[in-house]
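Enquirer: Provided below for reference: sequence and predicted model.
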Amino acid sequence: MAKAKQTAIITGGARGMGLATALIMAADHHLVLTDVDEQALADAVQRVEAAGGTAEYVVADITDRTQVDAVFAAAAKAGGLRAVVHAAGVSPHMTTAEKIIDINAVGTVHITDAAHSVAGEGFALVNVASIAAIMVPRFLIPTRAFRYAATDIDKFRRKLVSASLRGGRKMSAAQSYPISKAFVVWFSADQSARFGAKGARILSVSPGSFDTAMGQLEAKGGAGKLTEFAALKRFGKPEEIGELLAFCASDKPGYLTGIDILCDGGTKAGMGLKEKIELARQA
């Protein structure tokens, strides 16, 4: 008897890293894709089905917990939910500091809490962070405010937005992005014991510069400059990060949890303090 296909949720599944991951995971998972762009989601489902997989979509804004719950309800109806790859996010050139905190940080809290509510033995949640989380001085990251994510989400949001505005409105979006992604790394580690108590895993993956629409949008704001310091002096391909995300979400690395995995083409390895200052000045 053939093994029943399991289900995976992929946020940001309409394009970029999310879609690249979906096309890989479709080999052995039914997919529930979610994003805010319905036409892009419909196109993504068509691509998955053309490749021989099965998928459905739910239009959802991850800053709204009710809409997040609707995504998980669709996955529950499909049956066998085993993994979530949370790839949805926005970058500095896309929106305001407030929206970046809402989507990247608050949205991650909503996805993580919803995932924990259904997690069981063998379940995995992979949150997408960013190399930006480690590219700014630690004193600019309001780590002490992160703990409010589990107790007072409104206070958590206010504190992260306030920290983003310290350098003024002009720089606030650029500052909010590393803050939001540092939170994703921190929260994924912080929640590992909570998930582990249910036999489940949670971790984060931090991509460097990748050739996605968002990556190209940020090319002049630092993503392109980063490749000059990298061992591999090019943008990464979406399928390259997709393979890593799909592997982390699979049942193969069953002892991998509570950690961040940097996939940056050797960028961090090629950067010292001088290079970080140069990058900060350019940004």
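Expert: Cool, the structure landed.
Enquirer: From here on, just use CA atoms for contacts and neighbour counts.
Expert: Fine.
Enquirer: Give the next helix or strand downstream of the helix or strand that contains Val185.
Expert: The secondary structure element spanning Val185 is helix 169-190 (assigned by DSSP states H and E). Elements were assigned by DSSP H and E; along the chain past helix 169-190, the next helix or strand is helix 192-196.
Enquirer: For that next one, buried residues please.
Expert: Across helix 192-196, burial judged by 16 or more other C-alpha atoms under 10 Å covers 192-193, 195-196.
Enquirer: and the helix holding Val185, what does it pack onto?
Expert: Contact here means 3 or more C-alpha pairs under 8 Å, 6 or more residues apart in numbering; DSSP states H and E; on that basis helix 169-190 packs against helix 97-100, strand 124-128, helix 153-164, strand 201-207.
Enquirer: Check it against this one:
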Amino acid sequence: MSKLHEKLAVVTGGNSGIGYATARELKSQGATVIITGRNAEKVKAAAQELEVSGIVADVRNLTDIDQLVEQISTQYGKVDVLFVNAGVFQPAPLGQLSEALFDNQIAVNFKGAVFTTEKFLPILNDGASIINLSSINAYTGMPNTAIYAATKAALNSFTRTAATELAHRQIRVNAVNPGPIATPIFEKSGLKQEELEGMGAAMQQRIPLKRYGQPEEIARLVAFLASDDAGFITGSEYNIDGGVNVNPLVA
């Protein structure tokens, strides 16, 4: 398929998980793809595997975003698809929250996402598509995710406002809310292996479809929202969660 032929797509956090799978899907549909990430070795390796371009940038650092935008503008021109995917998941219960956990999740999941959009606006083509990777956690009240969930709820609110403000340029802004997906984000959470296994088994039992989603399933939805087939869709959220939203992970 070539529904994204001649479109330039940027995927933040594209060196692993959902970002990696989405970069591959966008490329398969004809897009020219640039991935970003903060780990130089991982970005380089992923870019080589995917046969796309890779640029090191940390969304927590606004100077990095400025430099990313400048490099893309100079080398590639205007952007048609912006997948704001970079994120972190650091669970902790109330009573054990720290300022460091709060600051890092806010910096990546919300501030980083907001300023990625803000800084890219001058180099987005009219009619471009922005897709924000959010989470079903914005709504489920899942224990130990108070900060993470709040960042995603804020991102969804930002998505709706951005969609309204950018409509005059025909720029569409939508959010994707995955449920439990088999990605490395849980391994990076700081939990011990036995805690991860216990949480994983408990979560899977509460998913009506009784399985974790795959990154490729998210990628196909993102690719649809990036395409002209979704030309009348903006300000929307898409839950892709195996039914979690109707059977919340609260116990």
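Expert: Thanks, I have it. None of the values given here were measured: they were computed from a predicted structure.
Enquirer: ok, back up a step: show me which of the helices and strands packed on helix 169-190 of structure 1 has the highest average neighbour count.
Expert: Highest mean neighbour count of these: strand 124-128, a mean of 28 (counted as mean count of other C-alpha atoms under 10 Å).
Enquirer: average gap between that one and structure 2?
Expert: After superposition onto structure 2, the average distance of strand 124-128 of structure 1 to its aligned residues comes to 0.5 Å, using mean C-alpha distance after the TM-score superposition for structure 1.
Enquirer: mind checking which of the helices and strands packed on helix 169-190 of structure 1 is nearest Ala26 of structure 1?
Expert: strand 124-128 (16.0 Å; C-alpha to C-alpha).
Enquirer: gap between the two ends of stretch 231-251 of structure 2?
Expert: Counting by C-alpha to C-alpha, to the nearest Å, the length from the leading to the trailing residue of stretch 231-251 of structure 2 is 39 Å.
Enquirer: again with stretch 23-43 of structure 2
Expert: In terms of C-alpha to C-alpha, the two terminal residues of stretch 23-43 of structure 2 are separated by 12 Å.
Enquirer: Counting neighbours, which bits of it end up buried?
Expert: When burial is assessed from 16+ other C-alpha under 10 Å, stretch 23-43 of structure 2 yields the following buried residues: 23-38, 42-43.
Enquirer: Now the helices and strands packed on helix 169-190 of structure 1 in CSV, please, with extra columns for distance to Ser180 of structure 1.
Expert: Putting these into CSV (distance: least, C-alpha to C-alpha, whole Å) gives the following:
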stretch, distance to Ser180 of structure 1
helix 97-100, 7
strand 124-128, 11
helix 153-164, 8
strand 201-207, 12
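Enquirer: Please identify which of those is closest to Phe247 of structure 1.
Expert: Taking C-alpha to C-alpha as the measure, these were each checked against Phe247 of structure 1, and strand 124-128 came out nearest at 10.0 Å.
Enquirer: what range in structure 2 matches that closest one?
Expert: Correspondence between strand 124-128 of structure 1 and structure 2 is established over residues 129-133, with TM-score structural alignment as the criterion.
Enquirer: For that stretch, which outside residues touch it?
Expert: With contacts defined as C-alpha atoms under 8 Å, 6 or more residues apart in numbering, stretch 129-133 of structure 2 is touched by 80-86, 113, 117, 155, 159, 171-178, 222, 225-227.
Enquirer: what do you get for stretch 242-251 of structure 2?
Expert: Stretch 242-251 of structure 2 has contacts (C-alpha under 8 Å, 6+ apart) with 136, 139-143, 179, 203, 206-213, 239.
Enquirer: Quick check: the aligned residue for Phe72 of structure 1 in structure 2?
Expert: If you follow Phe72 of structure 1 across to structure 2 using TM-score structural alignment, you land on Val69.
Enquirer: After whichever strand or helix holds that match, which helix or strand is next? Please name it.
Expert: With elements taken from DSSP H and E, the one containing Val69 of structure 2 is helix 62-75. Towards the C-terminus, the helix or strand next in line after helix 62-75 of structure 2, according to DSSP H and E, is strand 79-84.
Enquirer: Would you mind getting the average deviation of that next one from structure 1?
Expert: For strand 79-84 of structure 2, the mean distance to aligned residues of structure 1 following superposition is 0.7 Å (mean C-alpha distance after the TM-score superposition for structure 1).
Enquirer: angle of that strand against helix 62-75?
Expert: Our comparison of strand 79-84 of structure 2 with helix 62-75, counting by axes from the mean of the first three to the mean of the last three C-alpha atoms, to 10 degrees, yields an angle of 160 degrees.
Enquirer: Which stretch of structure 1 lines up against strand 79-84 of structure 2?
Expert: Residues 81-86 of structure 1 are the counterpart of strand 79-84 of structure 2, counting by TM-score structural alignment.
Enquirer: can you give me the helices for structure 2?
Expert: 17-28, 40-50, 62-75, 99-105, 112-120, 137-140, 146-166, 193-206, 215-226 (DSSP state H).
Enquirer: Packing partners of the fifth one?
Expert: Yep, that's helix 112-120 of structure 2 we're talking about. helix 62-75, strand 79-84, helix 146-166.
Enquirer: now do 7 Å
Expert: Here helix 112-120 of structure 2 is seen to pack against helix 62-75 when contacts are counted using 3 or more C-alpha pairs under 7 Å, 6 or more residues apart in numbering; DSSP states H and E.
Enquirer: ditto for the shortest one
Expert: Contact here means 3+ C-alpha pairs under 7 Å, 6+ apart; on that basis helix 137-140 of structure 2 packs against helix 146-166.
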